[in-house]
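In: next comes the sequence, and after it the predicted model I'd like to discuss.
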Amino acid sequence: MLGAGANLIGYYMYHGGVNPDGQYTTLQESKATGYANDLPVKSYDFQTCLRENGLPSESYYRLRKHHIFIKNTEELLAPAKVYLPDNIPEPMGAEDMETLRAAFRYNKTADCGFLFINNHQRKRKMTEKQITPEKPLQFTVTDVEGTQRQIIFDRIHVRTDAILVLPYNLSVVIRGEQFRLRKTNASYLGCFGGTYYFYTDEEPEDIYFEWSDGKDHAEAVRILTTHDAEHFCYVQEGADEKGKVSLLPDLHFAEVGKVRITDGGQAVKSIWSVYGQTEPNVYELTLEYEYHPADALSGDVWLELDFGGDCARLYQDGKLIDDWFSNGELWRVALKRYDCPTHLTLELDPFKMDVYYDLPPKREMRLAGARLLRLS
């Protein structure tokens, strides 16, 4: 959408949450109203960038690099007009794995732009593509004088699932002198503290930069991997004009207690007998903590549940506090908001043959494991 001209980037949800209790009923009424899509009663997670449990998801990091780019280039990008390739047809649809998805946004006042390439299609595997001098990518743009001119890209390797944002004729200042970065095959992140940051997963010997003066300005450029660009963090404090660049750490968990599990209801059944079952399995969970978060700044403790079945519900003293539809993930429940309870009741609904599952669920209805975790 950004490459196609969208400037107001937004999301239906960016941070998931938990529905509050209604005065007379729950606030989730899809069943009562006959709505086509059912939802959990308490959970409003939607697999968002920041999950309902406060943890970042994979999409948080994937979008982070684009958010950084948008903020850093907003004055160039916002007025930039969209151009589609002259020599590539429009894709035939979602099943078209061969046609390149590309758009060029050109700012005629600044005489620069950004090439957007998306080689990802949900639930599909796009083919790798090579843009070469023999088979270039060509755009016809209108410059500030109203003259049409051609812009050609000819050395780009597009991997499966790659999303590229490549600058064209970008104005840069190096040691007080102004130059133009004509082309590169590395995606642009932004300029921070006088250094220009790019990211790519290409081999170092395959990365190139074409400068307007024909020289090498490697000292002004930092090339990151895509992973590092997704974890990039720039902090500017006080009079420190250059600021500091760091990388957000990957999340690692450590166990901080024990969860004792008691089968409190239906017997755990095998995969061959669970289909006829209509009542949930019930488990009593006793939580023994080795760590209690004292305040808002001291972190959290998560209950991680590995279960099979259709839907799970968690109760504290008979009150539903959270629920979860099986989606192939481990369910992690943030416990600080519930004052780190020592006893919880878990219900697991059986897998239903008449329900469509977007991801293969674990069909054996049982609690396979439970752990207490904190960030290490």
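Out: Received the coordinates, thanks.

In: for the rest of this, base every contact and every neighbour count on C-alpha atoms.
Out: Will do.

In: is it fair to say residue 354 lies in a strand?
Out: No: under DSSP: H, G, I helix; E, B strand; the rest coil, residue 354 sits outside any strand and is assigned coil.

In: pull the contacting residues for it.
Out: Counting by C-alpha atoms under 8 Å, 6 or more residues apart in numbering, residue 354 makes contact with nothing.

In: and what of residue 132?
Out: 153, 154, 155, 156.

In: hmm, 7 Å instead?
Out: Counting by C-alpha atoms under 7 Å, 6 or more residues apart in numbering, residue 132 makes contact with 154, 155, 156.

In: ok, it to residue 156 distance?
Out: 7 Å (C-alpha to C-alpha, to the nearest Å).

In: okay, strands next: where are they in the stretch 51-200 of the chain?
Out: Per DSSP state E, counting those that start in this stretch, the stretch 51-200 of the chain carries strands over the ranges 81-83, 101-107, 112-118, 129-131, 137-142, 148-153, 156-158, 163-168, 170-174, 177-184, 187-192, 195-199.

In: show me what the last one is packed against.
Out: Of the remaining helices and strands, those touching strand 195-199 by 3 or more C-alpha pairs under 7 Å, 6 or more residues apart in numbering; DSSP states H and E are strand 187-192, strand 221-224.

In: pasting the second one now:
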Amino acid sequence: MKPATAITFKAPGKIPAATPHHLGMGGKSPAGMEIDVTSQYITIDGKPVLPVSGEMHFSRYPNQFWEEELLKMKACGITIIASYIFWIHHEEVKDEFDWTGDRDLRKFVQLCAKHGLLVFLRLGPFCHGECRNGGIPDWFWTSSAKRTTDPEFLARTRILYQEIAKQVRGLLFKDGGPVAMIQLENEMCAGEKGIPYMQALKRIAIEAGFDVPIYTATGWGDSSIPPGELIPTFGSYPDTPWDTNYKPYGTEHSKCFFFTPERDDGFIDNKAVVNDAGRSKYKHPYLTCETGPGIQITYSRRPIIQPADVLSLALIKVGNGANMIGYYVFHGGTHPVGKLTTMEENLGRPSMLIYPTFSYDFQAPLGEFGQVRPSYHGYRLLHLFLEAFGSRLAPMVPVLPEAYPMDLDDADTPRAGARVAGNAGFVFYNNHDRFNPRMHDIPGVSFKISLPGGTIAFPAQPVIFKKGTYGILPFNLDVHGVVLRYATAQPITMLGSEKECTLFFFQLDGMDPEFAFVEGTVDSVRLPAGSKAKIQRAGGQVILTGIKPGRDVQITAIAESGSAVHIVLLDAGDAGHFWKGHAWGQERAIIASTNLYFDSGDAVLYGEEACGATVSIFPPGGLALSAGGVGIDPATDGAFARFVLPRKKEAARIAVKAVHGKDDPGSWQLDIPKDALDGSQDLFLSIEYIGNSATLNVDGKDVADDFYSGVPWIVGIKRWAPRVLESGARLSITPLDAGDEIFLEKWPAAGKGAITMQKLVSISAWQESSVRVTNGSS
């Protein structure tokens, strides 16, 4: 039996006060809303916040579907929409700017404003983003003057910035619009030599009219950050699409799965990482703009990113002290086809660094065709936590444990960090490492934290860090006068008022839930009738054990003032289906059997099983719900009210017929029923194949592609309707050679004596429908 492990932290006695108006940044809207940047965090109307930025490239997604995708992002807790503005997408031909259709920046920003989302514009002129020339048009790409203070390049950049400014005129934060942040350039890692160039870009941006609260530049590597002018932002990824190495990685790449004071990440700029926490670029609020929620597939590297790979990475960034989490990209897209060329990356890097012509899926939480991946639901739990507790978390400083892993191979020493302010804080832990096969369960874990007001040790019974898990545990959490000394469950959010509120937690794998209250802060602690939980008092604490997850209120703590704090502990399954948003007149918590977003005070459910879905809603009062004009009767579901949406008819089974080409062994004609979109908003194809790559052709034009990675290729067809329903589509698969220099998580088995593989295994299809749930009493 491995001996028990006490993870020990020593909190700082005093934390330097945050200085307002850091670098002179900040701004106020005409309505009086104020955004400020302090030396440690961002505030809105004087309150610390921990915003969540998600990147979606408007010019890589059909504009007629932007609004729904933005609502999906908002429902996941994204509060800021970031987007590159790829110069080449708008001025492919010199002096001919195009801001129409899918390039309509103004429409995109207006939709963000409509739904209360702030906007973070990444202006370029160089963006990268796996775009052709990094976004610089062909007609300037060959010039040696690019990305310098050369007058010709700055003159063209001035024109670009002026054109962008025209598109967002009246939409800046100071005008009552959503544009609150801009980024200049991208990855200018020239050290001090690049500072005059970055200074020139800021001058040009301001002269063009970009008066915004926050100005940033990417901060990794030997970044060129003009002192006192720009806030550096950081990032981290679970793999490297810019590497041609087709061999499996080892723990030399495990750094991103450790808690550390360093903000640089070797995966982004491994040739210029400067690991010096005393550098000037660290003396700013810690913001990220490229925390990877996925990774792009390339010809050489085709990793399959699992939810734990990216969810643990984001949690670690918060534990490390990040006070804005920015994801690149949160929504996948498709490279557009230009007038002259295609738009995928071709930066002249190694010849094997080849990208798909169309697909920029990125294995993102919301994929290239808007499909929802499992990571989306994990992110929502983290983002709800940041929304509810961000004002407390943002001023907290990161603290590392006294016993730290010895090296990147160490799978035995627990990986943990804490954020602390005064006597309160949160413990973050991670026992997942994509690159370390030696990771294992770590039993007997407890915590000991030295605080200014004394030492806290918990829990009463040690917990297990299960392999592949990660989580957040609160200590000394003050909720309207009731102090939760600790909990071995992860907080999600809270609803209610100071007089009566409900905290939602979920059970973590490997941890028996314990909740302990500071005895002097509670008048009484109550359990529901029939509960088998136990209450004991020891060391000035009221400790509750044996709590079973469910949808009931499992604990009620009454403060001396009479205010009530209820606790609902969900299991992991319910937590994955937990949503929170404004619906039917107030903030609601919903457990739904399908996906949803909030729109105009209603909830819109979508997915394969939207009709007939089940929703359980808290608080349950004031509801007379209907869907499709049909009223729905509620049933009691613990503290929730449960509604089952009417099912109009059995879900149609759509059969897509694949006819193998007689003259081309790698070609199949896909016949899609003409009524495939009847009663639905999209039809998704799941194409399981073995080969090097696959391409879909509609009406004689290639429209989508995929590099084989071992997982089915998911394609949504609505963007090509009605032509795809009339003429079908042609699927082409190129052969995969057993000797190809490609990294795959698992190579398919070639037939006996075969060296090439080219096979369509199966095609399945499902309809995605949606239903709006309204309330007759709202």
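Out: Done, it's in. Just so you know, these numbers come straight off a predicted model, no measurement behind them.

In: overlay them and tell me the TM-score.
Out: Once superposed, chain against chain, the TM-score is 0.83 (TM-score structural alignment, normalised by the length of structure 1); 343 aligned residues with a C-alpha RMSD of 2.6 Å.

In: okay, now residue 25 of structure 1: neighbour count?
Out: Residue 25 of structure 1 sits with 8 neighbouring residues when counted by other C-alpha atoms under 10 Å.

In: that one: which element?
Out: If you go by DSSP states H and E, residue 25 of structure 1 is not part of any helix or strand.

In: ditto for residue 285 of structure 1
Out: Assessed by DSSP H and E, residue 285 of structure 1 sits inside strand 281-289.

In: packing partners for that strand?
Out: By 3+ C-alpha pairs under 7 Å, 6+ apart, strand 281-289 of structure 1 packs against strand 257-263, strand 343-348.

In: quick one: which of those is nearest residue 162 of structure 1?
Out: Closest approach to residue 162 of structure 1 among these is made by strand 343-348 (38.5 Å; C-alpha to C-alpha).

In: and that closest one, what other elements does it pack with?
Out: Secondary-structure packing of strand 343-348 of structure 1 (3+ C-alpha pairs under 7 Å, 6+ apart): strand 281-289, strand 311-316.

In: that strand vs strand 257-263, what angle?
Out: Per axes from the mean of the first three to the mean of the last three C-alpha atoms, to 10 degrees, the angle that strand 343-348 of structure 1 makes with strand 257-263 is 50 degrees.

In: that older thread, and after the strand holding residue 285 of structure 1, which helix or strand comes next?
Out: Later in the chain than strand 281-289 of structure 1, the nearest helix or strand by DSSP H and E is strand 302-307.

In: can you check which part of structure 2 that next one sits on?
Out: Taken onto structure 2 by TM-score structural alignment, strand 302-307 of structure 1 occupies residues 684-689 there.

In: and the contacts of the matching stretch?
Out: Contact partners of stretch 684-689 of structure 2, identified using C-alpha under 7 Å, 6+ apart, comprise 712-717, 759-767.

In: go with 6 Å
Out: 712-716, 759-766 (C-alpha atoms under 6 Å, 6 or more residues apart in numbering).

In: what of stretch 365-373 of structure 1?
Out: For stretch 365-373 of structure 1, the external contacting residues (C-alpha under 6 Å, 6+ apart) are 253-257, 268, 301-309, 350.

In: do that again at 7 Å, thanks
Out: By C-alpha under 7 Å, 6+ apart, the surrounding residues in contact with stretch 365-373 of structure 1 are 253-259, 268-269, 274, 301-309, 348, 350-351.

In: what's the matching range in structure 2 for it?
Out: Residues 758-766 of structure 2 are where stretch 365-373 of structure 1 lands when matched by TM-score structural alignment.

In: report the contact partners of the spatially most central residue of structure 1.
Out: Nearest to the geometric centre of structure 1 sits residue 59, at 0.8 Å (C-alpha atoms, centre = their mean). Neighbouring residues of residue 59 of structure 1 by C-alpha under 7 Å, 6+ apart: residue 49.

In: if we use 10 Å, what do you get?
Out: Residue 59 of structure 1 makes contacts with 14, 47, 48, 49, 50, 230, as judged by C-alpha atoms under 10 Å, 6 or more residues apart in numbering.

In: widest-spaced pair of the residues you listed?
Out: 47 and 230 (18.1 Å).

In: between the two, who's got more neighbours?
Out: Comparing residue 47 of structure 1 with residue 230 by neighbour count (other C-alpha under 10 Å), the higher total belongs to residue 230, at 24 against 17.

In: I figured the more buried one hits residue 68, correct?
Out: Yes: between residue 230 of structure 1 and residue 68 there is a contact under C-alpha atoms under 10 Å: 9.3 Å.

In: can you list residues touching both of those two?
Out: With C-alpha under 10 Å, 6+ apart, residue 230 of structure 1 and residue 68 have common neighbours residue 189.

In: contacting residues around the counterpart of residue 120 of structure 1 in structure 2?
Out: Counting by TM-score structural alignment, residue 120 of structure 1 lines up with residue 432 in structure 2. By C-alpha under 10 Å, 6+ apart, the contact list for residue 432 of structure 2 reads 254, 257-258, 308-309, 311-313, 411, 415, 439-440, 465-470.
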